[in-house]
Structures are given as C-alpha cells and as structure tokens.
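S.K.: Provided below for reference: sequence and predicted model.
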Amino acid sequence: MLTTERLILRSYVESDLDDILRLWNDPLVQPLISNDNVTLLGPKFKETLRAQMERATFGAVISLKETEEFMGQGLVTVLEPKNRDGTFGICLLPKFWNNGYGTEATKFIIDYSFKWFGLNRISLGKLGFVMEGRKRQAVWMDNQWEDILTMGILRDEWDRQH
C-alpha cells in the first residue's frame, strides 16, 4: 500500500472489480477512457478489467485516505520494455473531480514510475506533458468529431521538475 497526503494507492484485488466496473459504467467517465460509444458494460466486461489490471506494470486502486472510499484507478503499462516507454491512465468517479485528487495521484504515479521502473517516457495528456501530435476528428463524441491529442513527458523533463 502506498499513500499520498490524502490518498491510498493499493494493489488491485478481485473484490475491486465491482467498483471498477461501476467506474467504467459512469456516463461521465466512460467518454474519457474509451473511444467507443457510451454503453452499459455488463458483468462479462470484468474479464477485460481484470486483464487490464494484471497486464499493468503499475496498477492501483485509488481510495480516499480519510474514509478508504473507492475513488478510481490508475495504471502505467509498459508495452515496449526495451524502449522504457510507458502509457499512463487514470480515472476517478465524478464526485471526486475538481478537488486535486487526480493531480495528486498522477504526480505520485508518474514519480513512482520514473524512480522505480526506470522509464524514459510516459504518455498521457496533462500535468507537464508536452504536446506531440494531434489526430484530427478521430473520435465521434457528444454528437461531434473530437481530436485525439498525443502527449508525453520524458525523463529529463521530469528530472528538471524535481
């Protein structure tokens, strides 16, 4: 179990699947974590979630330290170990948005990943990440075309921030 000022980041256990499925089924969260149409994901989707958590180099269930209430999940997956290139994802239930929890968890996970996994780059779309590219009108969302932004942070950029 790892902690920040206000959060607990702990290893995934089988009993977390119901909370993670609830997170993925939230109509405000789903468009942020999937390019598919918003749809109700049934119990079979737990297999996909299980595989995702098991495949992650670093996977954490995020809880509020004060109450241990489930908030969301954060993951770093290294698909190309030779290149030390990781992909980061995080999602929180909407009731926890706009309180700095996502930023707090993201900073911790990024720091942890650079320090302990020896990564050279991590990809995502915020928090010190640099714009690397734009795939125009790539996703249909909310009855309009949206661009996909590709962003990343390199180890030397992270080193300069710390």
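M.R.: Good, I have the coordinates.

S.K.: From now on I want contacts and neighbour counts done on CA atoms only, so please keep to that.
M.R.: Fine.

S.K.: from memory residue 25 sits against residue 40, does it?
M.R.: Yes - using CA atoms under 8 Å, residue 25 makes contact with residue 40 at a distance of 5.9 Å.

S.K.: Next up, a structure to set beside the first:
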Amino acid sequence: MYPISRHSPRLHLRELHPGDAEGLFAIYGDARATEHMSFDPRTRDDVDAIVARSITSAALDPRQEYALAVTDNGDGRLIGFGRLALDPHQPRAATFGFALRPDTWGNGYGTETVRLLLASAFEDLGLHRVWGALPAEHRLRPDHATRRAHRGGPHPRARPSRGPMAGLGDPLHPRPRVLRNSISELT
C-alpha cells in the first residue's frame, strides 16, 4: 500500500520524503536516542542512505517495509520515525519499532506513535499479528515502561498471545505487577 498517511490529534504518520534526512539525523545521530536502540549513532551519510533506501523500498510491489516519518501536526517538523517490517515467514504479520527525538520525550508522543503504527498495520494493511521487542539492554525504568504499556493499550482487534511472550499476561487486561516484574528482569 502506498502512500501511508494517518493522523492523530497531534501527529501525522506519513511516507518519508528526501527532505526528511535532517530530521531523521536528529534522532539517529543522537547518542541519547540511540542508547535505547540496537546500534550506535549514525553519520549523516548513513541517514541519507537510510532515507533513500526507504523511499526506494516504498515503491516495491509487494512492499515488505514501511519506513515512516512521524511529524508534528502543528509545524510539520519530523519528530520521529516508525517502521513496520512484514515477516516473510508469517503471512499477514510484521514487527514494528519507532524512535523519537529526545527533546520530544515525556509528552506522550511515544504512545501516540504506537497507536498510529498499530492502526496502520491492522486497518490499512490488514495484518493479523504485529509485535515489537524490548532489548535486554534497554534502559527505560520499569515503572515508565509499565505506564507506557498501560497508556497505549491494545488495539481494538488485539488478541492475547500464546507465543513466547504469553507469560507477560493478557494484553487486553494487563496486570501491572506481572508487567513490572517481567520488564525489570530484562533491564
């Protein structure tokens, strides 16, 4: 599907444009932002290549990756990056991830971004399963991760998992103690 475009009250999830490299570099080039990712800060050349590759992959048919800009509805500036990658081994399934500029943290943009990505995955793309992972070295405090999980809530079409993460409890009715204990074991 092309193009992806979804709005929330404050944010717009849209396709990347060539002019987004500077905004994405503010995330991928920042040591604070990449501290929570699986890679070190990127150079500007790296980010230019990521944007170019993402724009090229958006034109493929069938499309396997959705690399999307998260922009502020008010001024249009890029404040984040979201990604849905279709799983080649599981039809109608994908992984997702996102990153925000550190100067925007603490304003609920993460929750809003996750809601936009999941709505796009389930409603626009017709996926049945979407998952993300919290790396073991993640430095979020467990109480923050638990609050974010509760605020984001499940998508209306979400179903409890019977997979490897099933021990975290029912995603439709999360139990704070189970989530807190599970997340703290990962940090």
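M.R.: Here it is on my side, so go on. The shown structure was predicted, so the numbers you read here are calculated from the model rather than taken from an experiment.

S.K.: Any idea what the TM-score comes out to?
M.R.: TM-score for the superposed pair, counting by TM-score structural alignment, normalised by the length of structure 1: 0.69. Supporting figures: 137 aligned residues with a CA RMSD of 3.1 Å.

S.K.: that older thread, which of residue 25 and residue 40 of structure 1 has more residues huddled nearby?
M.R.: residue 25 (17 against 14; other CA atoms under 10 Å).

S.K.: what about residue 122 of structure 1, which helix or strand?
M.R.: Secondary structure from DSSP states H and E places residue 122 of structure 1 in strand 121-123.

S.K.: Relative to the whole chain's centre, how far out is that strand?
M.R.: The chain centre lies 12 Å from the centre of strand 121-123 of structure 1; the measure is CA atoms, centre = their mean, to the nearest Å.

S.K.: So which bit of structure 2 is it matched to?
M.R.: Mapping strand 121-123 of structure 1 onto structure 2 (TM-score structural alignment) gives residues 129-131.

S.K.: Show me what counts as buried in that stretch.
M.R.: In terms of neighbour count (16 or more other CA atoms under 10 Å), stretch 129-131 of structure 2 has its buried residues at 129-130.

S.K.: ok but residue 108 of structure 1 is inside a helix, no?
M.R.: Yes - checked against DSSP: H, G, I helix; E, B strand; the rest coil, residue 108 of structure 1 lies within a helix.

S.K.: and it, what does it touch?
M.R.: Residues in contact with residue 108 of structure 1 (CA atoms under 8 Å, 6 or more residues apart in numbering) are residue 4.

S.K.: Please tell me how far it sits from residue 156 of structure 1.
M.R.: Using CA to CA, to the nearest Å, we find residue 108 of structure 1 at a distance of 17 Å from residue 156 of structure 1.
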